[in-house]
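Student: pasting the sequence and the predicted coordinates here, then a few questions.
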Amino acid sequence: MTKGAFYFLLLFSFDVLADNKFSNLLFLDDNQQSPPADLSVIQWLSGHWRGEAFGGLVEEVWSPPLGGSMMGAFKLVVEDQVQFYEIETISEVEDTLIFKLKHFNKDLTGWEEKDKTVDFKLVKVTDNKVYFNGLTIERLSDKEINIYVAIEHEGNTTEEKFNYKRVE
């Protein structure tokens, strides 16, 4: 598997994506501002989560809110081999939230440039979903979540679903 197969969208046309009816994703219009929010709307994400995707196991661990942010770590393991990692944050910035991440190969060499991150601005908050620009986190219960992400591979953009169960 190549990193390109999993590379979350960095550059794309929001207008084109908005026209493709993704069922669980929302996108900001060019002139649309993120709504006000703080970490209380997503603190339920804290914990250790595991699921299956891309022919292997996926795992995410999220810290509780502290200092205006939550930090997370992701990894994909296929056939007992780590394929890649992500370091993630959800932070309170200017009275709203932003989700940022960086990708790393299994040897921890980075995908993005040194000072670059993949950023997802907040679009909308509902009782059980927090929509970021091209990424949605859905709370099904205290023990199960879905994360939906717009992923580009070979020029095609798809909505990928990651279903996670809480690790007790």
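Tutor: Nice, I can see it.

Student: going by C-alpha atoms from here, please, whenever you check contacts or count neighbours.
Tutor: Fine.

Student: distance of the residue nearest the centre of the chain relative to Asp80?
Tutor: Nearest to the mean C-alpha position of the chain, counting by CA atoms, centre = their mean, stands Leu135 at 5.3 Å. Per CA to CA, to the nearest Å, Leu135 is found 27 Å from Asp80.

Student: tell me where the protein has helices.
Tutor: 14-19 (DSSP state H).

Student: another structure for you, compare them:
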Amino acid sequence: MRTAIILFLFHVGMVSAQETLQLTDGQQSPSATLEDVSWISGHWQGEAFGGIAEEIWSPPLGDSMMFVFKLVKDNKVSFYEIGHIQQVENTMILQLKHFQGDLKGWEEKDATVDFKLVKVEKNKVFFEGFTMELVNENEMNIYVLIEDGDSAEEVLFAYKRVP
């Protein structure tokens, strides 16, 4: 189910270089704090799926950075996401849930789509199959690895900061 959801959400443009990473068997997520990714905070917007994608991230507070996402197409909300990057002991995890435009959930009640932390660099964070990069103060790229059966391809989702 995770593959289908990611495919639906992020099939925006093909990426030629590999930007996403995975943990190897037995590898643990590295130490990191929310301050390492506080640059994600803000109001971001871009075009996707023939509509407008909007994402709003809070600054770190209470061991998390929460976000909301919506896709508006033909002047109607297609779907929402709500999620967070959560500080868990000495590392982080990205978790999200999806909702239809009428707020009916896609995942089961207690289920989330989880992305474990792989690596943190200045202005770039790698979760399993999901990378966020601050290009400059007003642009952020998200790269997502899409798995479809036996094949996988990486796609790019580009945001611009909303003033």
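Tutor: Yep, it's here. Here the structure is a predicted model, which is why all the values come from computation and not from measurement.

Student: need the TM-score from the superposition.
Tutor: After superposition, the two chains reach a TM-score (TM-score structural alignment, normalised by the length of structure 2) of 0.87; 155 aligned residues with a CA RMSD of 2.2 Å.

Student: about what we covered before: for the residue nearest to the centre of structure 1, what are its contacts?
Tutor: Shown in contact with Leu135 of structure 1 (CA atoms under 8 Å, 6 or more residues apart in numbering): 25-26, 120, 147-150.

Student: possible to save those residues as TSV with neighbour count and distance to Phe74 of structure 1?
Tutor: Converted to TSV, those look like this (neighbours: other CA atoms under 10 Å; distance: CA to CA, whole Å):
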residue	neighbour count	distance to Phe74 of structure 1
Leu25	23	20
Leu26	22	22
Phe120	22	16
Ile147	19	12
Tyr148	22	14
Val149	23	14
Ala150	22	17
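
Student: including distance to Gly110 of structure 1, could these go into CSV?
Tutor: Output for the contacts of Leu135 of structure 1, formatted as CSV (distance: CA to CA, whole Å):
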residue, distance to Gly110 of structure 1
Leu25, 27
Leu26, 28
Phe120, 19
Ile147, 23
Tyr148, 23
Val149, 20
Ala150, 21
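
Student: which part of structure 2 lines up with the top strand by length along structure 1?
Tutor: Across structure 1, the strand with the greatest residue count (assigned by DSSP state E) is strand 81-93. Across structure 2, the stretch matching strand 81-93 of structure 1 (TM-score structural alignment) is residues 76-88.

Student: not counting its own residues, what contacts the matching stretch?
Tutor: Contacts of stretch 76-88 of structure 2 (CA under 8 Å, 6+ apart): 33-34, 63-72, 92-101, 103.

Student: next one: stretch 38-48 of structure 1
Tutor: 59-65, 68-70, 90-92, 95-97, 125, 130, 139, 142, 166-168.

Student: alignment lookup: the residue nearest to the centre of structure 1 to structure 2.
Tutor: Under the alignment (TM-score structural alignment), Leu135 of structure 1 pairs with Phe130 of structure 2.

Student: next one: Asn105 of structure 1
Tutor: Checking with TM-score structural alignment, Asn105 of structure 1 has Gln100 as its match.

Student: once you drop chain neighbours, what's closest to its match?
Tutor: Distances taken as CA to CA, 6 or more residues apart in numbering put Phe79 closest to Gln100 of structure 2, at 4.4 Å, once the chain neighbours are dropped.

Student: what about the strands in structure 1?
Tutor: Using DSSP E, the strands of structure 1 run over 47-53, 56-62, 69-78, 81-93, 96-105, 118-125, 129-132, 135-141, 144-153, 156-166.

Student: any of the contacts of stretch 38-48 of structure 1 buried? List them.
Tutor: Among the contacts of stretch 38-48 of structure 1, those scoring as buried are 59-65, 69-70, 90-92, 96-97, 125, 130, 139, 166 (criterion: 16 or more other CA atoms under 10 Å).
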